[in-house]
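Student: okay, predicted coordinates and the sequence, questions at the end:
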Amino acid sequence: MRKDTLKHQGKRQQLAAVVAGKGITDEKVLDAIKKIPRHLFMDSSFEDHAYQDKAFPIAADQTISQPYTVAFQSEVLQVFKGATVLEIGTGSGYQTAVLCEMGAKVYSIERQQELFKKTRLFLGKIGYRPKYLAFGDGYKGLPEYAPFDRIIVTAGAPFVPKALLSQLKVGGRMVIPVGKNEQIMTLLERRSETEFEKTEFGQFRFVPLLEDKN
């Protein structure tokens, strides 16, 4: 297992400052960025890039999201301690770790088998224990564990999956990037059984949310 050094920790402090400079104010989010060894989530040959504010390729043609994007989604989500959070797209596990660090009970789905196996082992090794990691189709969610306080989608969805809306508690928040090539970060707040309030933020770019095919 690679090490987490004082130098790495110093770089994380700088990264948190960069993210704060772009408008992130949630202390829990910034603390998570300061604490989580992002370089361990990436191939050792890319270690020098780990604390730059940019996305980077990982296994299975996926990416580890830009720290600012992770921070932005986490802040909009308004995670509270003990919140049940459904994450669609485990990926490298970095966002999963941020949510765990913020005190959430995380249920996460990944549809790339190679990535799922790797991330599941890795998160345990560095001390992050999501409630449940699933290999499966993010469009379907995890109805057996629903309803959730929060839902976060970490891949670009061409539309908002109905199954996910139905798994959100009344009073809950869902953050999802919606769109084909470029995505609009979208917040959906469930006001009642039938009503959702929508807020749109700026454009972001994500890898596509893939349907169940392996």
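Tutor: Nice, I can see it.
Student: for the rest of this, base every contact and every neighbour count on C-alpha atoms.
Tutor: Will do.
Student: name the next helix or strand downstream of the lengthiest strand in the chain, please.
Tutor: Longest strand in the chain, counting residues (DSSP state E): strand 168-178. Next helix or strand after strand 168-178 toward the C-terminus (DSSP states H and E): strand 183-190.
Student: ok, residues contacting that following strand?
Tutor: Strand 183-190 has contacts (CA atoms under 8 Å, 6 or more residues apart in numbering) with 76, 156-157, 168-178, 196-206.
Student: residue 128: neighbour count?
Tutor: 18 (other CA atoms under 10 Å).
Student: return the set of buried residues in the longest helix along the chain.
Tutor: Identified as the longest helix of the chain according to DSSP state H is helix 6-21. Neighbour-count burial for helix 6-21 flags 8, 9, 11, 12, 13, 14, 15, 16, 18, 19, 20 (criterion: 16 or more other CA atoms under 10 Å).
Student: could you export those as a markdown table, including distance to residue 84?
Tutor: A markdown table is the format used below for the buried residues of helix 6-21 (distance: CA to CA, whole Å):
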| residue | distance to residue 84 |
| --- | --- |
| 8 | 30 |
| 9 | 29 |
| 11 | 31 |
| 12 | 27 |
| 13 | 28 |
| 14 | 30 |
| 15 | 27 |
| 16 | 25 |
| 18 | 29 |
| 19 | 25 |
| 20 | 26 |
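Student: what is the nearest of those residues to residue 94?
Tutor: Residue 94 has its nearest neighbour among these in residue 12, at 13.6 Å by CA to CA.
Student: ok, for the closest one, nearest residue in space, not its chain neighbours?
Tutor: Using CA to CA, 6 or more residues apart in numbering and skipping residues adjacent in sequence, the residue nearest residue 12 is residue 34, 4.9 Å away.
Student: for comparison:
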Amino acid sequence: MAWRCSGRTNAELVSNLFSAGLITSPRVRDAMSSVDRANYCPSSPLAAYEDSPQPIGFGATISAPHMHASACESLLEFMPENKGACVLDIGSGSGYLTHVLANLVCGADGGGDGKVVGIDHIQGLVDMARQNMRRSAEGRRLLDSGKVELVLGDGRKGYPEAGPYDAIHVGAAASELHQALIDQLKSPGRMFIPVEGGDGWGSQWIWVVDKDKNGNVTKKKDMGVRYVPLTDAPK
């Protein structure tokens, strides 16, 4: 179904995802509608509205829109608008989902109370994400106000300086459920992370990791996926 959701414009893409039931929340629909994906697909703006991954340079990709929608839907209950929610986006790449997550916690105009940190291990992508966000007035406000912070670092270790986090999104496949990331979740909090299957066949699965108000952790194996690996920066 996902491949049928491609559109000719950002509005058409999001409308198709909503009509197909891949987006179910109006909040997610509105947050994705207000971020033009073409600003974040520098290598192929004409393909920005396809429901498929696209290369962004440095051996990285921007995930398919339906996967971004799935992540937002999964994390949504831990990202209330204008309630001071703090979110970590690991493998932030060209900055698209970081911007969408900021819209969810800060509102479409960026005026609400909340913060999103995007972390990537490639300086060129961190610089690109900043440039991409500055293509819109809303993106500039989020950056200039400090409600979005884009940093260089090893996402496998999280970013404890700004934690703990209500929600953590991981945009590349980890070799394991890194304990450092679980430790940086609030109680309650949720993480959405693709993990290598460990079966030797290259399988990957989304894991949804919940920490309850008492600090108890539960892990749920969700759908099979295909992400680039969460690795060291290229030499």
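Tutor: Structure's in. What do you need? Worth saying up front: this structure is predicted, and the values here are computed from it rather than measured.
Student: superposed, what's their TM-score?
Tutor: The TM-score (TM-score structural alignment, normalised by the length of structure 1) is 0.88; 205 aligned residues with a CA RMSD of 2.0 Å.
Student: returning to that earlier point: for the buried residues of helix 6-21 of structure 1, which one is nearest residue 162 of structure 1?
Tutor: Using CA to CA, these come closest to residue 162 of structure 1 at residue 19, 32.3 Å.
Student: could you measure from that closest one over to residue 87 of structure 1?
Tutor: Separation of residue 19 of structure 1 from residue 87 of structure 1 (CA to CA, to the nearest Å): 22 Å.
Student: again, but for residue 116 of structure 1
Tutor: From residue 116 of structure 1 to residue 87 of structure 1 the distance is 13 Å (CA to CA).
Student: how about residue 101 of structure 2, what's its match in structure 1?
Tutor: Aligned by TM-score structural alignment, residue 101 of structure 2 pairs with residue 99 of structure 1.
Student: so that match touches residue 73, yeah?
Tutor: No: between residue 99 of structure 1 and residue 73 there is no contact under CA atoms under 8 Å: 10.4 Å.
Student: between those two, which one's more packed in?
Tutor: Set residue 99 of structure 1 next to residue 73 and count neighbours by other CA under 10 Å: residue 99 wins out with 28 against 23.
Student: for the helix or strand containing that one, name the packing helices and strands.
Tutor: Element membership for residue 99 of structure 1 (DSSP H and E) is helix 94-101. On a contact count with 3 or more CA pairs under 8 Å, 6 or more residues apart in numbering; DSSP states H and E, helix 94-101 of structure 1 meets helix 27-35, helix 67-77, strand 105-110.
Student: centroid residue for structure 1?
Tutor: Central residue of structure 1 (CA atoms, centre = their mean): residue 95, 3.5 Å from the mean position.
Student: check which helices and strands the longest helix of structure 1 sits against.
Tutor: Using 3+ CA pairs under 8 Å, 6+ apart, helix 6-21 of structure 1 sits against helix 27-35, helix 67-77.
Student: quick check: the first one compared with structure 2, mean distance?
Tutor: Okay, so that is helix 27-35 of structure 1. Comparison of helix 27-35 of structure 1 with structure 2 after fitting gives an average deviation of 1.5 Å (mean CA distance after the TM-score superposition for structure 1).
Student: in structure 2, which residues correspond to the helix or strand just after that helix?
Tutor: Counting by DSSP H and E, the element after helix 27-35 of structure 1 in chain order, helix or strand, is strand 56-57. Counting by TM-score structural alignment, strand 56-57 of structure 1 pairs with residues 54-55 of structure 2.
Student: corresponding residue for residue 205 of structure 1 in structure 2?
Tutor: Checking TM-score structural alignment: residue 205 of structure 1 goes with residue 226.
Student: okay, now the closest residue to that match other than its chain neighbours: neighbour count?
Tutor: Of all residues not flanking residue 226 of structure 2 in the chain, residue 204 sits nearest, at 6.2 Å (CA to CA, 6+ apart). Other residues within reach of residue 204 of structure 2 by the criterion other CA under 10 Å amount to 21.
Student: what's the answer for residue 57 of structure 2, then?
Tutor: So residue 57 of structure 2, with other CA under 10 Å, has 16 neighbours.
Student: now residue 214 of structure 2
Tutor: Residues near residue 214 of structure 2, counting by other CA under 10 Å: 8.
Student: quick check, it in contact with residue 187.
Tutor: Yes: assessed by CA under 8 Å, residue 214 of structure 2 is found in contact with residue 187 at 6.5 Å.
Student: so what sits against both of these two?
Tutor: Counting by CA under 8 Å, 6+ apart, nothing touches both residue 214 of structure 2 and residue 187.
Student: over in structure 1, tell me which residue corresponds to the residue nearest to residue 226 of structure 2.
Tutor: So residue 204 of structure 2 corresponds to residue 183, using TM-score structural alignment.
Student: any idea how far that match is from residue 9 of structure 1?
Tutor: 32 Å.
Student: cool, residue 32 of structure 1 as well?
Tutor: Residue 32 of structure 1 is 12 Å from residue 9 of structure 1, where distance means CA to CA.
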